[in-house]
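**Student:** A predicted structure for the sequence below; I have some questions about it.
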Amino acid sequence: MALLISGCNIYNGEEVNTQTGAKELILKDKFADDFKIGTAISKAQVLNASDPELLLAAKHFNTFTPENAMKWESINPLPNEYQFEVADALVNFAAANKQQLVGHTLVWHSQTPDWVFEDDSGNLLNRDQLLQRMQHHIKTVAGRYADQIFAWDVVNEALNEDGTLRESKWQQIIGDDFIEHAFMFAHQAAPKAKLYYNDYNMFKPAKRAGAIALIKRLKQKGIQIDGVGMQAHYSLASPDFAEVEDSIVALAATGVDVMITELDISVLPFPENLAEGADVSLDVALQQQYNPYATGLPNAVEQQLASRYQALFSIYKKHSNSIGRVTFWGVSDKQTWRNGWPMQGRTDYPLLIDRNMQIKGFVDSL
């Protein structure tokens, strides 16, 4: 399959500029000796074959993660109703462009409809009923793509900041072993797929310890877990990248692969009364002091962003034997979720590709 992108022919992974003949920086090629480079793809992108960001994704990335298309509320919004159009389109696009597709996500406390946990009268299900519902969903979704999806984020964000299990409805109704069952059901549905646990703020020592305990518990019980995803929603001020490195080393020591997932580095100030991370439930009114770069990013701030990315990628490359994939949460600054979280209407610059869909100048030095 050949794609024409901004005067470049891409064919079988080879890229040639048809206008100048010059080599262009291609992200997946730049880090080919280190790790896979991925991005998140949205519904709007994958359903529009001419979307410039979708074509750019095919050019620069060799793994895809669906932004929302495979979350429970999107793919199974009502009992016995499955909507596979977007997921099918993404699977087909990834296959046509020889990219690995990571399914995201099978079990999560957020973006899961209330009916999942309730009977027809609105009463909470019991343990056996909810386990049965979980198994049916995983069998239906993961089973449909058993030969096409390389790996699954089986469980997403099940830990509190102190490393204990989040008191979600999954945990409250089924118990602490809901994670074990999710991984077992995923293995039954897609026996060839890699199975991952994914969470944010994994650089924090307490949360890191909780993840390590979770991995060890699954392994001790003979339950398949192949990797852990460290979400990387960072800022210019935090976290301390020494803690990020400590977590990479500690997680890899458990014998699983480490993936860097959902990477972006916000340049915007964050309200002091809100906890940084990736809690999608945060939604506060726009305040202009938290949107200082609406008309453009000052060079001095872009240099700060460059320094942060350079420091981070030096760590990633140092530990490339442990890191299988680095996935950005979005293709370009134009459509990053950071523009709308935790305030709608902000203008952020957190990715390596700018609003004009050009690679930023500092990327070559990463």
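**Tutor:** Alright, I've got the coordinates. Numbering: from 1, shown residues only.
**Student:** contacts and neighbour counts: CA atoms only from here.
**Tutor:** Fine.
**Student:** Nearest spatial neighbour of the residue positioned nearest the centre of the chain, chain-adjacent residues omitted?
**Tutor:** When C-alpha atoms, centre = their mean is applied to the chain, the residue found nearest the centroid is residue 262 (3.8 Å). Sequence neighbours aside, residue 329 is the residue nearest to residue 262 in space, at 4.2 Å (criterion: C-alpha to C-alpha, 6 or more residues apart in numbering).
**Student:** before we go on, here's another structure to hold up against the first:
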Amino acid sequence: MFYDFSLYIKGLFFFFLFAPFCSEARPLRDIYKNDFIVGVALANSDLDDPKSVSIVNREFNSIVAEFGMKMIDVIPKPGIYDFYWPDKFLRFAEENGHSLIGHTLVWHKNSPDWFFRDEQGNPLKREQLLVKLQEHINTYVGRYRGRVTGWDVVNEAFNNDGSFRKSPWFNIIGDDYIEKAFEFTHLADPTAELYYNDYGLVHSKKQEAVISLVKRIRSKGIPVHAIGIQGHYSLQFPDLSKLDQAISRFSKEGINVMITELDVSVLPFVSQDVMEQGAIVSEVKKLLLNPYPNKLPDSIADSQSNRYVELFCIFIKHSEFINRVTFWGISDKHSWLNHWPVNGRVDYPLLFDREMKPKNALKRLKEVKLSSDLSCR
């Protein structure tokens, strides 16, 4: 029998020549390396799950703790610090070549009530709380000085109408608590990038408030490196033209942005304001809000893939001003959207399904950069 080894050699040549360009073979982080960093939020359990670790190390190059690094996790009791999870996240990041984003230092949620009271249980006054906040930031941020890439210093400080959220931080310290938090964090680690993170930044009044905030803080020599635009989106929300305009508006003011907490819900949209109210939903309404308890129809999966592509086309357009895009979780199974605003809903918002298998949305996001026929127009 005669074998034409020249054809075999040619086959190997073309395989190794074109294999790197196969969309499914190349990791997302490499495909977008000239545009922005591609990150992912991890649950604590992901750090010890082989499937999760494999996906993270293949597709992403930045991580953030979904839980485990917030105030309530780090200081569960007055005067008692527990750095188990922050240490573990940092160790994972350093061992696997990922940047670590600290999330989050100051937030109206996950700030324990006792933090705002003295040892006798009396409410703290402004100067007392400022001292306590600086001590906390010095202890926490200082521990990871030079090792954590950046911090979400303040999270969700504004309402959608641009007014300040009336949190204990605001009520006791005043509106300069945000400025002070950035100042203290910069002093604790001058090498770390500092971010303000919020949802609803497609609303013009909220944009104005955040731009004014950044200008005020920067005018005092305190850095704000970027704004985190939370991307908890759906098939209908937001109006993509408004997202496009929001990124343009920040960039024109010299403010870089990051797309944080990105996921695309396929369920009926419930606004963040309703979520904040802890909506109580009747059983009938619950059924309407949970239309796909067993399987996602192919047509809806296709709509989600299209939506992700549309979003990424906007991100690519503004890649000069977008530092990072971070997905809020690895797989549908553990997404927070399965529990908001109705516990037990079945949502499908991420790039991997409940069996940790890649979805068509992931393939499409890779193809949009690698195929001239499918590129953004």
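**Tutor:** Right, received. Where do you want to start? This is a predicted model, so every value here is computed, not measured.
**Student:** My read is that the residue nearest to the centre of the first structure contacts residue 328, right?
**Tutor:** Yes - with contact defined as C-alpha atoms under 8 Å, residue 262 of the first structure reaches residue 328; the gap is 5.0 Å.
**Student:** Between those two, which contacts overlap?
**Tutor:** Residues touching both residue 262 of the first structure and residue 328 (C-alpha atoms under 8 Å, 6 or more residues apart in numbering): 39-40.
**Student:** So what's the residue count around residue 174 of the second structure?
**Tutor:** Residue 174 of the second structure has 14 neighbouring residues, counting by other C-alpha atoms under 10 Å.
**Student:** For residue 173 of the second structure, see how far away the nearest residue to it once chain neighbours are set aside is.
**Tutor:** Nearest non-adjacent residue to residue 174 of the second structure, counting by C-alpha to C-alpha, 6+ apart: residue 126, 7.9 Å away. Going from residue 126 of the second structure to residue 173 of the second structure by C-alpha to C-alpha, to the nearest Å gives 5 Å.
**Student:** Contacts for the helix or strand in which residue 244 of the first structure is found next, please.
**Tutor:** Following DSSP states H and E, one finds residue 244 of the first structure within helix 241-252. For helix 241-252 of the first structure, the surrounding residues in contact (C-alpha under 8 Å, 6+ apart) are 202-205, 208, 211-212, 228, 258, 311-312, 315, 319, 322.
**Student:** Now flag whichever of those residues is closest to residue 122 of the first structure.
**Tutor:** Here the nearest of the contacts of helix 241-252 of the first structure to residue 122 of the first structure, counting by C-alpha to C-alpha, is residue 211; it sits at 33.3 Å.
**Student:** Doesn't the closest one lie inside a helix?
**Tutor:** Yes - counting by DSSP: H, G, I helix; E, B strand; the rest coil, residue 211 of the first structure is part of a helix.
**Student:** if I pick it, what's in contact with it?
**Tutor:** Contact analysis of residue 211 of the first structure by C-alpha under 8 Å, 6+ apart lists 159, 163, 202, 251.
**Student:** burial measure for the second one, as a count.
**Tutor:** Right, residue 163 of the first structure. Residues contacting residue 163 of the first structure under the criterion other C-alpha under 10 Å number 20.
**Student:** Name the secondary structure element that contains it.
**Tutor:** Assessed by DSSP H and E, residue 163 of the first structure sits outside every helix and strand.
**Student:** picking that back up, any buried residues in the helix holding residue 244 of the first structure, and which?
**Tutor:** Neighbour counts over helix 241-252 of the first structure (16 or more other C-alpha atoms under 10 Å) mark 244-245, 247-248, 250-252 as buried.
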